[in-house]
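Visitor: Provided below are the primary sequence and the corresponding predicted coordinates.
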Amino acid sequence: MIEVKRDNDPRLEDPWYQTKLDLAGQIYARLRLLFLIVRSDEIPNDVNARLKLIADRRHTEVTLQDFDILRTIFLGRQMRLTYAEVVAALGGGPVGASKVAAFQVRRDLSIDLSDELGEDSLVNFLGW
């Protein structure tokens, strides 16, 4: 889990917000998951562009039916499919891509963004 913060985010000076982030870190540690807080100006431009593509679609509406589609397509597939497969299952085109991004932001999916996002990018289902 990576929490990206702008360097001018006023919440970074708020002790209550810092406590919230600390508690989140403790919970992720107990789940044996990495939790990092990164300033946006520390992220390389190419990576930032990939993250922005996902974040800009975060408000896309997804339904319980969409979630059921995810569970169905990932069932028995070792929890990993390609980006193209998941987009197609969720309606294809811009609608499917937006739903994939929304599920990424909601932490139901995890897209490998270590390289440019493409049809063969790997997608993991986290929503069990």
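Guide: On my side now, so go ahead. All values derive from a computational prediction rather than experimental measurement.
Visitor: Going by C-alpha atoms from here, please, whenever you check contacts or count neighbours.
Guide: OK.
Visitor: on contacts alone, who are the packing partners of the host helix or strand of Asp68?
Guide: Using DSSP states H and E, Asp68 sits in helix 64-74. Of the remaining helices and strands, those touching helix 64-74 by 3 or more Cα pairs under 8 Å, 6 or more residues apart in numbering; DSSP states H and E are helix 83-89, strand 122-125.
Visitor: from the middle of its chain, how far away would stretch 40-57 be?
Guide: How far stretch 40-57 lies from its chain's middle: 12 Å, per Cα atoms, centre = their mean, to the nearest Å.
Visitor: could you show me where the helices are in this protein, in order?
Guide: Here the chain has its helices, by DSSP state H, at 15-30, 45-55, 64-74, 83-89, 93-105.
Visitor: Could you dump these into a markdown table with distance to Asp115 added?
Guide: Output for those, formatted as a markdown table (distance: least, Cα to Cα, whole Å):
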| stretch | distance to Asp115 |
| --- | --- |
| helix 15-30 | 25 |
| helix 45-55 | 8 |
| helix 64-74 | 22 |
| helix 83-89 | 13 |
| helix 93-105 | 16 |
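Visitor: one more structure, for comparison:
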Amino acid sequence: MKLVLEREIEFREAGTVAIISVSETGGPIRQLITGREPHPTGRPVLVKAGFRAQPWESFRGELPFMELAEVASPVLQVMAQPHRLDMKVVGGPQPVLRFETDFLLTVDANFVADLQSGAPFWLAALRWRGDSESFEPRKLVVEAKTDDDPRNADPEYGHKVALAREVYGKIGWAFATVVGFRDLPSGEVSRGVHRIWLRALTKVSAADVAKVSDFIARAGVRSYAEVAEILGGGPVGRSKLAALHVRRVLRIDLTKGLFPSSAVSLLDDGGVIL
């Protein structure tokens, strides 16, 4: 795949540089799926990837994170395998350290602040309320790992991640390592996120947007059951409501799971995806 040099960043002592390369197609830098993998893989279409397919190769790490990112309201854009980072370290044991991260997200700055304060990724993502009138975008690089990933105890990998974090910080990008048990939802919360994810690609119309916007605005907050009924009720209403949540027209409170009583409010920060 042909690569396009995006930017070169100098960091640390003079002569030490990092080069970020991206695909000229605007898609993933690596095609993870060849059809010969001995483990499950997939390429689901994501609303937040511009309705493009994005690859995953870890059933317990990358896939559940991809679901969470697609459903999380503070996330505006998602890309898997977004770029290649080559770090030329003067005096290091290797002349070039290569880092290919899992995801690049565009997220709201308030979410990044909550994440950097120590909140687990799933909690920071689902309790974000979008109280400000405008979405303040920040780039967030994410490395998604399982709890038993052997790299967790690899000092060389840890050094490479620390350097990558430093490089991203030089250009104003945040960095997070998402590790399964701590950072991904479980129980009712996980089931609620998955139910929304499964319905994300449901077709919605301008009339649906206008209908729910007026209905919710008159009360400020409505219940999940009420809004689903306005959209037609039954499976159709629930599917449209899920799609409008992912498209950031509204926000369903998923912090405890998805129930008929779950609160639904409008998002009005300019980040609607239609």
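Guide: Sure thing, it's come through. Just so it is clear, the structure is predicted and the values come from calculations on it, not from any experiment.
Visitor: TM-score for these two?
Guide: The TM-score (TM-score structural alignment, normalised by the length of the first structure) is 0.73; 116 aligned residues with a Cα RMSD of 3.0 Å.
Visitor: picking up where we left off before, tell me which of the helices of the first structure sits most buried.
Guide: helix 93-105 (a mean of 21; mean count of other Cα atoms under 10 Å).
Visitor: For that helix, give me the average deviation versus the second structure.
Guide: Superposed on the second structure, helix 93-105 of the first structure shows a mean distance of 0.5 Å to its aligned residues (mean Cα distance after the TM-score superposition for the first structure).
Visitor: returning to that earlier point: can you tell which of the helices of the first structure is closest to Phe125 of the first structure?
Guide: helix 64-74 (6.9 Å; Cα to Cα).
Visitor: which residues in the second structure does that closest one match up with?
Guide: Using TM-score structural alignment, helix 64-74 of the first structure lines up with residues 206-216 of the second structure.
Visitor: Not counting its own residues, what contacts that stretch?
Guide: 222, 227, 230-231, 244, 249, 264-266 (Cα atoms under 8 Å, 6 or more residues apart in numbering).
Visitor: With stretch 108-125 of the first structure instead?
Guide: By Cα under 8 Å, 6+ apart, stretch 108-125 of the first structure touches 47, 50-51, 70-71, 74, 79-86, 100, 103-104, 126-127.
Visitor: repeat that with 7 Å
Guide: Applying Cα atoms under 7 Å, 6 or more residues apart in numbering, the contact partners of stretch 108-125 of the first structure are 50, 74, 79-84, 103-104, 126-127.
Visitor: Stretch 226-246 of the second structure now?
Guide: Contacts of stretch 226-246 of the second structure (Cα under 7 Å, 6+ apart): 70-71, 196, 199-202, 204, 208, 212, 250-252.
Visitor: If we use 8 Å, what do you get?
Guide: Outside of stretch 226-246 of the second structure, the residues within contact range by Cα under 8 Å, 6+ apart are 47, 70-73, 196-197, 199-204, 208-209, 211-212, 215-216, 250-252, 264.
Visitor: Please pick out the residue of the first structure most distant from its centre.
Guide: Pro15 (26.4 Å; Cα atoms, centre = their mean).
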